[in-house]
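[1] From the sequence below, what's the structure:
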Amino acid sequence: MLKDKEANSNGGKHTDISAGLPSLQFETALTQEQSLLLPLRTRAHCTTVECLAGACYLVSVMNGVRKEVFVVKNKTRAAQRIMQMGIEGDPAKIGIIGCGRLGRQLIKALKSYANVPNELIYVSTRRPESLSDFANAGVNVDFNNVWVTSQCDIVFLCCLPAVVNQVCAEIKNHLMKNKVLYSFVAGYSAKKLANILKFTNIIKPDFIYNEYSSKLPWSVSTLPADCLGNKQLTEKLCPLSQISNTSTEEGEQVIVQPPVLPVFMDVSWLMRIVFGCVNYATSQEVMSDVVVDIGNKVFFQSAKLETILKEVLLEEHFQLPSESVVTHLFEAAESDRSTYLEQTNISMHQSAQAAAYFPYWDLTQIDEKNQLAEVLIMNRNLRKAFIRRFTASFDRLVQFQ
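    Take a look at the predicted model:
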């Protein structure tokens, strides 16, 4: 285990030396009109933390899925040893297009909390010389959007809105079904990007805030990447943590708690990540019943929950609205040319046993109005297991420098 260069006597945390000194506070020099804009500072900082948390979580679970798929497709003793030793099998290469303030924080967060080594990070920026510190550490840095997109499995779009059309024109022919595009570009929804790129494996976090949440306390003194080291905070970053159950005479009732953060994301964002991982496994020709087993291991870390998630995902497979299906990656055998979505008369029990592939989901159509989201919201134990796995994504087991 490599030591964190930033670690010091106070456990690696940054100390706010201006705390308790009113004359040194940022707010002191502001006029009354300028003070009205202070909530924007808090919102921007919290949004950046949410961005970094979402990116680290995606990389963590995607690497978990890739590891399981690697073992399934390579049923050898070596693959089994990789599984038992906890070594990453076929880890994802991470691409970042645009590397300003958010991009730099993203690199630090991925290295610290998603256990991504430098050599697996590829960055395209208009000013490669500004990232000499990362390049010297082993990060692949250049100004070549096509190179990053073709090399990487997960591509984070961090460019300015003014250049997004140019970037999309360059990368659109290099986005394959086994890749995920995660966009932070303001003003461009996932559906708008999908129309430009003719590619639907796109995840874009949508941030929610209101008058109540803007008044919540939030410290901006810590760098956004360092905030992910706070386990209590990372648990709150999971959208499911705002949901709880209460017992009534009629049974359990679901309650949505008031927001605890100035900015938060909804459950649909989590669903897109789940189905994005399912899309990857399907692109590797992993059958649906195996995919849901992998999903239980990766998202819940419990074999006891296999039957529940398997039934939910398979039922979602058969009841999926037609507009949410882009294509079927694989056709049935020559003797039976119909796809599994057309075989609506197959029973749930039979479908779980069938050698079927999931369709390739359009992630821009996935929202919280699907059965998996409903089960997570209604089932307290499943929800807690999901939140525990979310929080565990930020455990700093290994530090790569």
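
[2] Every contact and neighbour count from this point should use C-alpha atoms.
    Will do.

[3] Tell me which other helices or strands the longest helix belonging to the chain touches.
    Scanning the chain for the longest helix, with DSSP state H as the assignment, gives helix 38-73. Under the contact criterion of 3 or more Cα pairs under 8 Å, 6 or more residues apart in numbering; DSSP states H and E, helix 38-73 touches helix 77-85, helix 101-113, helix 224-227, helix 231-237, strand 264-265, helix 267-283, helix 288-299.

[4] what's in contact with the second one?
    Around helix 101-113, the neighbours that count as contacts under Cα atoms under 8 Å, 6 or more residues apart in numbering are 48, 52, 55-56, 96, 116-118, 121, 158, 224-226, 228-229, 393-396, 398-401.

[5] Measure how the longest helix of the chain sits relative to helix 288-299, angle-wise.
    Orientation of helix 38-73 against helix 288-299 (axes from the mean of the first three to the mean of the last three Cα atoms, to 10 degrees) gives an angle of 130 degrees.

[6] Flag every buried residue along helix 38-73.
    Going by neighbour count (16 or more other Cα atoms under 10 Å), the buried part of helix 38-73 is 42-43, 45-71.

[7] now do stretch 364-380
    Within stretch 364-380, judged by 16+ other Cα under 10 Å, the buried ones are 364, 366, 368, 370, 372-373, 376-378, 380.

[8] Other residues contacting it?
    The contact list for stretch 364-380 (Cα under 8 Å, 6+ apart) reads 190-191, 194, 200-203, 240, 243-245, 254, 267-269, 271-272, 309, 312-313, 316, 324, 382-383.

[9] What of stretch 214-229?
    13-14, 16, 39, 41-43, 45-46, 48-49, 52-53, 105-106, 108-109, 113, 233-234, 260-263, 394-396.

[10] What is the end-to-end distance of it?
    By Cα to Cα, to the nearest Å, the extent of stretch 214-229 from end to end equals 23 Å.

[11] what about that stretch, distance to the chain center?
    Here stretch 214-229 is found 20 Å from its chain centre; the criterion is Cα atoms, centre = their mean, to the nearest Å.

[12] Could you do stretch 356-375 as well?
    Mean C-alpha position of stretch 356-375 versus that of the full chain (Cα atoms, centre = their mean) differs by 15 Å.

[13] Tell me where this structure has strands.
    Counting by DSSP state E, the chain has strands at residues 94-97, 121-124, 140-142, 154-157, 180-183, 202-203, 207-208, 243-248, 251-256, 264-265, 325-327, 360-361.

[14] Which elements pack onto the second one?
    Just to be clear, that refers to strand 121-124. On a contact count with 3+ Cα pairs under 8 Å, 6+ apart, strand 121-124 meets strand 94-97, strand 140-142, helix 145-151.

[15] For that strand, what is the distance to the chain centroid?
    On Cα atoms, centre = their mean, the centre of strand 121-124 falls 18 Å from that of its chain.

[16] one more, for comparison:
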Amino acid sequence: MSDLTANLKSFQFEHGLSQDEKQLLNLRSRVWGLTVSACAHATFFCKVISAFRQNIQTGDGSLAPKVSKLFSSSSAPDLKVGILGCGYIGKQVAKAIMELTDLTAANINVSTRRPETLVELQSAGVECFYNNSGLATWADILFLCCLPCHLPKVCSDIRDHLPKSCIVYSVATAVPLLRLKKLLCHRAIIKPEYHFTESKKSSVWATFGKVTSVLQMPAVIDATCPYLPQGGICLNSKWYEAILYCALNVCSSLQLNCSRSLETLNDLFLIKQLKAEEQDGKQPLFTCESFVNKYFTSLLSKNLFFPQFDLVAVQTKDTPLSRFLAENFLIQDQLIQAYRVTFGQISV
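    As a prediction, this is how the structure comes out:
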């Protein structure tokens, strides 16, 4: 049966607004765009880290979506994702990770003050409780989805329980990165920074609905894509740099030397056509000098490990990777393609 009220103006969101309030309607689209972008980038990050771990451990890691989540027990991802705070944005992040990556509910734990309200997530198999310090100890990736006003208390709860290898990903956009580092006494923190620009394609955010459904639309994927600001919401390019440095940290923590770490990075992020061009001398790949200065490169041998990079410093200072990416637009293009591949938009 069709919905008889679907097109009635009196049932529309805008109907009861005054003229002054209608001038603020663009804020609704911006909030929606930020929500979708935050979920897309959190999903991509989980996919990257999971793919690296699987590639190292089993050799079958890939950024491309799997056709099915019916893994054998030997190949199921072992990445542990913690979500601290599960209001609206926390729920959307959890659903996006479950539906758009190879991770399942078994990979996700949630700590929130009212776990009894998360019936939908619990029914899906997500373990929900209120134990911030326990979640921090358990997680490989810890998403901070709490309100900014709660962050000092949350950081106090988890600061002494964070393993050095745990990657903290902050969705609390109002709290500066350097303050987060001070509150947590932790270096492995990633925080996306967004800003708004004028764009003819900002109308893409006029499409409301389920976040996971919207993130299957090519126009939305492009609107959230780093290096491709098409929807009026721009992500700081330092975020992608932090992802790449973080991937190298994962390699080092899993005892992968410099040579194999770079090989894994190039295999996952650069398509075969680009690697073939590199063999003809047309296009460089990621090398040691892409990430560390020439002096440090001279001290590294292929069998040594990369240092554990300070991800806060990566996002707040100029790095060798900043200069490398600025000079190599084809590499930037491949990073765009890798992002699209993660959401199934193109074939590898």
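
[17] TM-score for this pair?
    Here the superposed chains carry a TM-score of 0.83, computed using TM-score structural alignment, normalised by the length of structure 2; 324 aligned residues with a Cα RMSD of 2.9 Å.

[18] just to revisit the earlier point, the strands of structure 1 into a markdown table, with extra columns for distance to Gly20 of structure 1 and mean neighbour count?
    Output for the strands of structure 1, formatted as a markdown table (distance: least, Cα to Cα, whole Å; neighbours: other Cα atoms under 10 Å):
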| stretch | distance to Gly20 of structure 1 | mean neighbour count |
| --- | --- | --- |
| strand 94-97 | 39 | 26 |
| strand 121-124 | 40 | 26 |
| strand 140-142 | 41 | 21 |
| strand 154-157 | 39 | 24 |
| strand 180-183 | 39 | 24 |
| strand 202-203 | 41 | 24 |
| strand 207-208 | 31 | 14 |
| strand 243-248 | 35 | 12 |
| strand 251-256 | 36 | 12 |
| strand 264-265 | 29 | 22 |
| strand 325-327 | 56 | 13 |
| strand 360-361 | 52 | 24 |
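
[19] Please convert these to JSON lines, extending it with distance to Asn296 of structure 1.
    Output for the strands of structure 1, formatted as JSON lines (distance: least, Cα to Cα, whole Å):
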{"stretch": "strand 94-97", "distance to Asn296 of structure 1": "24"}
{"stretch": "strand 121-124", "distance to Asn296 of structure 1": "28"}
{"stretch": "strand 140-142", "distance to Asn296 of structure 1": "34"}
{"stretch": "strand 154-157", "distance to Asn296 of structure 1": "22"}
{"stretch": "strand 180-183", "distance to Asn296 of structure 1": "21"}
{"stretch": "strand 202-203", "distance to Asn296 of structure 1": "21"}
{"stretch": "strand 207-208", "distance to Asn296 of structure 1": "27"}
{"stretch": "strand 243-248", "distance to Asn296 of structure 1": "21"}
{"stretch": "strand 251-256", "distance to Asn296 of structure 1": "23"}
{"stretch": "strand 264-265", "distance to Asn296 of structure 1": "23"}
{"stretch": "strand 325-327", "distance to Asn296 of structure 1": "23"}
{"stretch": "strand 360-361", "distance to Asn296 of structure 1": "19"}
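
[20] Val292 of structure 1: which of those strands is closest?
    Nearest of the strands of structure 1 to Val292 of structure 1, taken as Cα to Cα: strand 360-361 at 14.5 Å.

[21] now the closest one: which residue numbers in structure 2?
    Across structure 2, the stretch matching strand 360-361 of structure 1 (TM-score structural alignment) is residues 308-309.

[22] most centrally placed residue in structure 1?
    Nearest to the geometric centre of structure 1 sits Leu58, at 2.7 Å (Cα atoms, centre = their mean).

[23] For Tyr88 of structure 2, see how far away the equivalent of that one over in structure 2 is.
    With TM-score structural alignment defining the correspondence, Leu58 of structure 1 maps onto Phe45 in structure 2. Distance of Phe45 of structure 2 to Tyr88 of structure 2, given as Cα to Cα: 20 Å.

[24] What residues does the alignment partner in structure 1 of Cys225 of structure 2 make contact with?
    Under the alignment by TM-score structural alignment, Cys225 of structure 2 pairs with Cys238 in structure 1. In this structure, Cys238 of structure 1 makes contact with 265, 387, 390-391, judged by Cα under 8 Å, 6+ apart.

[25] ok, now with 6 Å
    Contacts for Cys238 of structure 1 (Cα atoms under 6 Å, 6 or more residues apart in numbering) come out as none.

[26] Report the separation between it and Arg383 of structure 1.
    Between Cys238 of structure 1 and Arg383 of structure 1 the distance is 10 Å, computed by Cα to Cα.

[27] try Tyr360 of structure 1
    From Tyr360 of structure 1 to Arg383 of structure 1 the distance is 25 Å (Cα to Cα).

[28] One more: Ile17 of structure 1?
    In terms of Cα to Cα, Ile17 of structure 1 sits 39 Å off from Arg383 of structure 1.

[29] Of these two, which one has the most company?
    Neighbour totals were compared for Ile17 of structure 1 and Arg383, and Arg383 leads with 19 against 9 (other Cα atoms under 10 Å).

[30] Residue in structure 2 paired with Val256 of structure 1?
    Using TM-score structural alignment, Val256 of structure 1 sits opposite a gap in structure 2.

[31] hmm, I was thinking of Asn144 of structure 1
    Applying TM-score structural alignment, one finds that Asn144 of structure 1 aligns to Asn131 in structure 2.

[32] Who's the closest spatial neighbour of its match, skipping the chain neighbours?
    The shortest distance from Asn131 of structure 2 to any non-neighbouring residue, by Cα to Cα, 6 or more residues apart in numbering, is to Ser111 (5.7 Å).

[33] quick one: what's aligned to that neighbour in structure 1?
    Ser111 of structure 2 maps onto Ser124 in structure 1, by TM-score structural alignment.

[34] Figure out which of the helices and strands packed on strand 121-124 of structure 1 is closest to Val278 of structure 1.
    Proximity to Val278 of structure 1 (Cα to Cα) singles out strand 94-97 among those, at 18.5 Å.

[35] once aligned to structure 2, how far is that closest one on average?
    Its aligned residues in structure 2 lie a mean 0.5 Å from strand 94-97 of structure 1 after superposition (mean Cα distance after the TM-score superposition for structure 1).

[36] looking at it, the match of Ser111 of structure 2 is touching Asn144, isn't it?
    Yes - using Cα atoms under 6 Å, Ser124 of structure 1 and Asn144 qualify as a contacting pair, with a distance of 5.4 Å.

[37] Test my guess that the residue nearest to Asn131 of structure 2 contacts Gly82.
    No - using Cα under 6 Å as the test, Ser111 of structure 2 is too far from Gly82 to be in contact (7.7 Å).
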